[in-house]
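> Using only what follows, build the 3D model:
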Amino acid sequence: MNRIFFRFFMLVMLSITAATFVIYFTMSRLFGDPLEEIARRQASAQIFLIEQYVDEAPADEWLARLNRVREVSDTRFDLIALPKARSLLPAASLGALERGEVVLDVEGKSFYRRVDLKGERYIGSEDEVIHVQDLPIDVSLALQMEAVRYVIVALALLVPIALWSRAHWQGLQSLSRVADEFGAGKLSARARMQPSSSIYPLAERIDHMADRIEALLVAQKNLLHSVSHELRTPIARLEFALELLGAKANDPVLQKRIDAMEGDLSELNSLVNELLGMARLDSGQAPQRDTVEVAALLHTVEAALPPGQPLLTIDCAPDLGTIEADARLLGRALSNLLRNAQKYAALTIRVTARRDGRNVTIAVDDDGPGIPPDERERIFEPFYRLDRSRDRTTGGFGLGLSIARKAVLLHGGTMQVAASELGGARFVVVLPQT
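Modelled structure (predicted):
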């Protein structure tokens, strides 16, 4: 946010600077160089002496008057050849010199003027130029005055802009804070700005949007939670009924059907548990944090996995240490990752844990078929499953990875998926130390 207003301030300053140069060059083009006009006023006494005293002398006294002026003035009055004067002046000033006008050299603190155009002062006077040097020209004060003038104009523009920008900036900061809180799960966050605020219409629309999103999410969570709980009762009844039926069944075919139905009920029960887990994670409640040994947690998760292939190896760094986390919730996330790897790995699963500064990085690699790059983010969406994983044996419900990522995010960490060196998928979990 600060960057926006810094850029705006720089844009205003650049605009004022550009306007200053545009004004200067426009005034110079239309009315002449203002600095030259100031210098001409400062040299007006010497110009007056030449035009009103020396030039008013009769032809045979012109040089005598010029000499008298030289004696009483601190300024140098020299006669130079016309070709030399032409070589000392820029091309833009030669026209004025040829017309007999006074040509100022502000930087050199001097001016040039032809003696006359027809040789009426003395013999050869048409080929000579008066070069007056050491004039009392000082444009620095004028430049300082111009600078002060433009600084005052700039401040007159910037002060009201700054006051308006400050109120606007505070409003945007408030909206940014609300967006951060709302995105972090605090659904009650609102801007609540006064109608006099410059961004009140935007804040009002954001508040209405937040109200609608909060209502939809709360309704969704309530529905999910209620449905999950309501399903438990008929599931329990069916389980009880199947147990009674199985105890009385002597037909092997009927027993096989009962076993299949019990498997379906077990799957349905697992789905309800997953849905309730999702509902708890979506509630936004901060996890209960305790000091957790990362290596011990990984080995505990390993011990709870179903036995059999593929081969699982865990490589923990000796300096792995502890983190502040909810052991049950984080263990659930790691268990979901390892169970997912068990479904797709051919022979090998490798878990590595390293400490990187103030973070702990846990990577789970397998030698399975891997995950296409365009689906590596979608697999974390609830109920999303790859086409090849929709069969009954490996498909699951598409909730395990979503739950794992939500649990990691609640701990302030990240979870990413990439290609593994083993040929399959690589899930990387980064957890902060605190």
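
> For the rest of this, base every contact and every neighbour count on C-alpha atoms.
OK.

> Secondary structure element holding Val132?
With the criterion set as DSSP states H and E, the secondary-structure element containing Val132 is strand 128-133.

> Next SSE downstream of that strand?
Along the chain past strand 128-133, the next helix or strand (assigned with DSSP H and E) turns out to be helix 140-183.

> Mind checking what helix or strand follows the strand or helix carrying Gly246 in sequence?
Secondary structure assigned from DSSP H and E places Gly246 in helix 200-248. Stepping forward along the backbone from helix 200-248, the first helix or strand reached (DSSP H and E) is helix 252-282.

> And that following helix, what does it pack against?
If contacts are counted by 3 or more CA pairs under 8 Å, 6 or more residues apart in numbering; DSSP states H and E, helix 252-282 sits against helix 200-248, helix 400-410.

> I'd like to check the angle between the shortest one and helix 252-282, please.
Interaxial angle, helix 400-410 versus helix 252-282 (axes from the mean of the first three to the mean of the last three CA atoms, to 10 degrees): 20 degrees.

> Buried residues in the helix or strand following helix 400-410, which are they?
Moving toward the C-terminus from helix 400-410, the next helix or strand (DSSP H and E) is strand 414-419. Within strand 414-419, the residues scored as buried using 16 or more other CA atoms under 10 Å are Thr414, Met415, Val417, Ala418, Ala419.

> so what's the fourth one closest to, chain neighbours aside?
What it means is Ala418. Sequence neighbours aside, Arg426 is the residue nearest to Ala418 in space, at 5.1 Å (criterion: CA to CA, 6 or more residues apart in numbering).

> this one as well, want them side by side:
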Amino acid sequence: MKTRKLLTLTKKKDIPIKRQFLVNYTLLFIILLLIGVVTLIANTLYVESMYEDVDQEYLLELYEDIELEGLEEAFLNHEFPDHAYLETISKNYTVVQQYNSPNEAGYQYELNDFLIEIDHYDTDLFIPDNGEYYLLLYLPVERFFLDVFLFTVLFFTICLLFILRWYVKRTSTQIIEPVEKLLNGVDSITKGNYETEIQFQANRELNQLKENINRMAAKIGEEISLKERSELLRKQLILDISHDLKTPLMNIQGYAETLSQFPSLSHEERQQYSSIVIANSTKANRLIQDLFDLSQLDMGTSRISLENHNLTETFRTIFSSFVDELEAKGIHYDVEIPDDLMTVKLDVHLFERALTNILHNCIAYGGKLLAVSLREDDKQAILTIEDKGIGIPKDYHEKVFEPFIRVDESRSTYTGGTGLGLAIAQKIIAQHHGIIQIDPDYTEGCRFVIIFPLSAES
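From the prediction side, this is the model:
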């Protein structure tokens, strides 16, 4: 037996795909909004860390640092941008010292030029209360905005990449992976692996699609198995029919040729050979008739008329016709049939045919004791027929109701059976909405258990 393949995913909530998309898009919008807020906060912190507010206190601190350390050291200690520069200006607006400035020492500012800020630079002038020179600080405005812009873009991009990676993984788990599992499962099924079973938990529509595909695959696999089994049974049936018809037909042909070719046979010999021909003809005809009846039952073309009947009286009448045969063969019988009314829908003729086949089987193989009982239990009529014979192995409890199944491997027909009796009985009982089975717990012989639903009039 093949093991069913499992294609599994982590269990997820069963919600509609439309709602899932709405949740995902809403979540993405909120995430992008949060990224924007976080970027704005990070940008503010960056600006504050890289570019401190330039006020008079700050310029005073810078002025004092210059006096102690010089322009270059003060510039580097305050971590000014590369394009910024410092100048010390005399009171007549002449450059005394400079660092990183395009103006050399001795450069003379005009008053009007000095008061106008240079393009792309933010100019801060510090005039100390007591000092020989003024301090000029030039900060590049364009570079400032470029640094801030680059930081903002870089921070936003990194955050967005991490979030999108998480979002894509989430979406993949919810939709893409189940779809891939479905595609792989369908591909496996199209290759004939109908035992494949797709397993995952995702959105409602994908779960329904998965269940429908699994049911379809199981149904196709079942139909193919039934078709293969039916084909095998058909071939076996042809073989069995040929086998069972071969012996009687050969006997008929042989003894008929003997009667025809030897006219000098005595009257007693002719009678003996004629009896053999008749017996084999009867057996062949019975086999053909059973095959015809079984075919009708299989095709549903046999006429069945179910009417309410008292099962206790019907069974008592049928069993009474076997009493003489049982006594003639020395078989003891024990019958327990209640007097209570048990109304069951029956076709009496077909029901008698089914019981006759079962009783003949018990008489042929059941030894010297036959017990039958009828009882009511939970709106069901339960008929039990048991014997003390050779019994039926458990491996044959289901097979015995198939055509031409005999427990004896040699297929001996010394009992006169056709191998179709129990198969016909099972078909008839099924048409009466009943079931027949062999009790697996009974080990002293064979016990048939037949169950019929009681009619509403019981």
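
> And the TM-score between them?
The TM-score (TM-score structural alignment, normalised by the length of the first structure) is 0.47; 251 aligned residues with a CA RMSD of 4.8 Å.

> circling back: distance to Thr352 of the first structure added to the buried residues of strand 414-419 of the first structure, as a markdown table?
As requested, those are arranged in a markdown table below (distance: CA to CA, whole Å):
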| residue | distance to Thr352 of the first structure |
| --- | --- |
| Thr414 | 16 |
| Met415 | 14 |
| Val417 | 15 |
| Ala418 | 15 |
| Ala419 | 15 |
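
> What is the nearest of those residues to Asp211 of the first structure?
Top of the list for closeness to Asp211 of the first structure, among the buried residues of strand 414-419 of the first structure and by CA to CA, is Thr414 at 28.6 Å.

> how much space between that closest one and Val153 of the first structure?
With the distance defined as CA to CA, to the nearest Å, Thr414 of the first structure ends up 52 Å from Val153 of the first structure.

> Leu275 of the first structure now?
Computed with CA to CA, the distance linking Leu275 of the first structure and Val153 of the first structure is 66 Å.

> what do you get for Val292 of the first structure?
Counting by CA to CA, the gap from Val292 of the first structure to Val153 of the first structure is 64 Å.

> neighbour-wise, which of these two wins?
Taking Val292 of the first structure and Val153 together and counting by other CA atoms under 10 Å, Val292 has the greater number of neighbours (16 against 12).

> Now that one: which helix or strand?
With DSSP H and E as the test, Val292 of the first structure turns up in strand 290-293.

> Which positions in that strand come out as buried?
Val292.

> how deep is the closest residue to Met278 of the first structure other than its chain neighbours tucked in, by neighbour count?
In space, not counting the residues next to it along the chain, Met278 of the first structure is nearest to Ile403; the distance is 6.3 Å by CA to CA, 6+ apart. Burial measure for Ile403 of the first structure: 26 neighbouring residues, criterion other CA under 10 Å.

> Equivalent analysis for Val372 of the second structure, please.
Using other CA under 10 Å: Val372 of the second structure sits among 18 other residues.

> And what about it, helix, strand or coil?
The local conformation at Val372 of the second structure, judged by DSSP: H, G, I helix; E, B strand; the rest coil, is strand.

> contacting residues for it?
Contact criterion CA atoms under 8 Å, 6 or more residues apart in numbering gives Tyr333, Asp334, Val335, Glu336, Leu383, Thr384, Ile385, Glu386 as the residues in contact with Val372 of the second structure.

> If you rank those by neighbours, which is first?
So for the contacts of Val372 of the second structure (other CA under 10 Å), the most neighbours sit at Glu386, 25 neighbours.
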